[in-house]
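Q: Predicted structure and sequence below. I'll ask about it afterward.
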Amino acid sequence: MKQKDNEERERIEWEKSKNSGMGKFLLREGFFQWGLPMGVIFGIMLQIIENGFHFGNFGFVNNIFFGLVIFCSNGLVIGLLSWRRKKKKYS
């Protein structure tokens, strides 16, 4: 019963996302929910590995920027793959 409720909820969420359009879906799912958090976490981890807990230098900004570029672009690809998978599953 619980699995059926989850599937129905996922279908309803997909319909809302589909009606909003692929661009908004990619931004929300890929960029904001995956790419942005992962980019920030990666940048902080890279800073700690390279320089310890010294966040006052330009290297920190550079590491965050590098993480955001890499992971946000990957997030858009992941969002596109998710869009295609859900479109195939629910259409």
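A: That came through, no problem.

Q: going forward, measure contacts between C-alpha atoms and count neighbours the same way
A: OK.

Q: list the contacts for the most centrally placed residue in the chain?
A: Centre of the chain computed as the mean C-alpha position; nearest residue by C-alpha atoms, centre = their mean is W34, 1.7 Å away. Residues in contact with W34, defined by C-alpha atoms under 8 Å, 6 or more residues apart in numbering, are F71, C72, G75.

Q: Neighbour-wise, give me the winner out of those.
A: When neighbours are counted as other C-alpha atoms under 10 Å, the busiest of those turns out to be G75, with 26 neighbours.

Q: Okay, one more to line up with it:
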Amino acid sequence: MNKEERRLAKWEKIKSKGLISYLIKMGLFYHGLYFFLIWVFLVPFINSNFTSDFIKNESFKERVSAFVVVSILYGLCLGYISWRNLEKRYAHII
């Protein structure tokens, strides 16, 4: 089995689970969670000279609230775009 056949088999397995499963796994937990962690914790940590002082700020709570919504939307959008790209990539093969 060559590399392309393995990828196709993997895509068929992913596709059999459905779009919703893919959006939850790849969209929310992969793209959305990483986006959230980077923008809510890593960037402020770097901006506060590598201290955890940013957590004590009142704006931190607002930042978390805002980025929960933004991260969910971002993750779902990227997950859907990824799904569509995989559909297009393997549409001619199946």
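A: Alright, I've got the coordinates. The shown structure was predicted, so the numbers you read here are calculated from the model rather than taken from an experiment.

Q: coming back round to it: can you tell me what the residue nearest to the centre of structure 1 aligns to in structure 2?
A: Under the alignment defined by TM-score structural alignment, W34 of structure 1 corresponds to H31 in structure 2.

Q: Would you mind pulling up the elements that the biggest helix by length in structure 1 packs against?
A: As far as residue count goes, and with DSSP state H defining each element, the longest helix of structure 1 is helix 58-90. Packing contacts for helix 58-90 of structure 1, counted by 3 or more C-alpha pairs under 8 Å, 6 or more residues apart in numbering; DSSP states H and E, involve helix 2-20, helix 22-25, helix 36-51.

Q: Repeat the analysis, applying 7 Å as the threshold.
A: Using 3 or more C-alpha pairs under 7 Å, 6 or more residues apart in numbering; DSSP states H and E as the contact test, the elements touching helix 58-90 of structure 1 are helix 36-51.

Q: what's in contact with the helix it packs on?
A: Applying C-alpha atoms under 7 Å, 6 or more residues apart in numbering, the contact partners of helix 36-51 of structure 1 are F60, N63, I64, G67, L68, F71, C72.

Q: mind listing what's buried in it?
A: Judged by neighbour count using 16 or more other C-alpha atoms under 10 Å, the buried positions of helix 36-51 of structure 1 are L36, P37, M38, G39, V40, F42, G43, I44, M45, L46, Q47.

Q: Give me the distance from it to the chain's centre.
A: Put simply, helix 36-51 of structure 1 sits 16 Å off its chain's centre (C-alpha atoms, centre = their mean, to the nearest Å).

Q: Kind regards, and thank you for your time.
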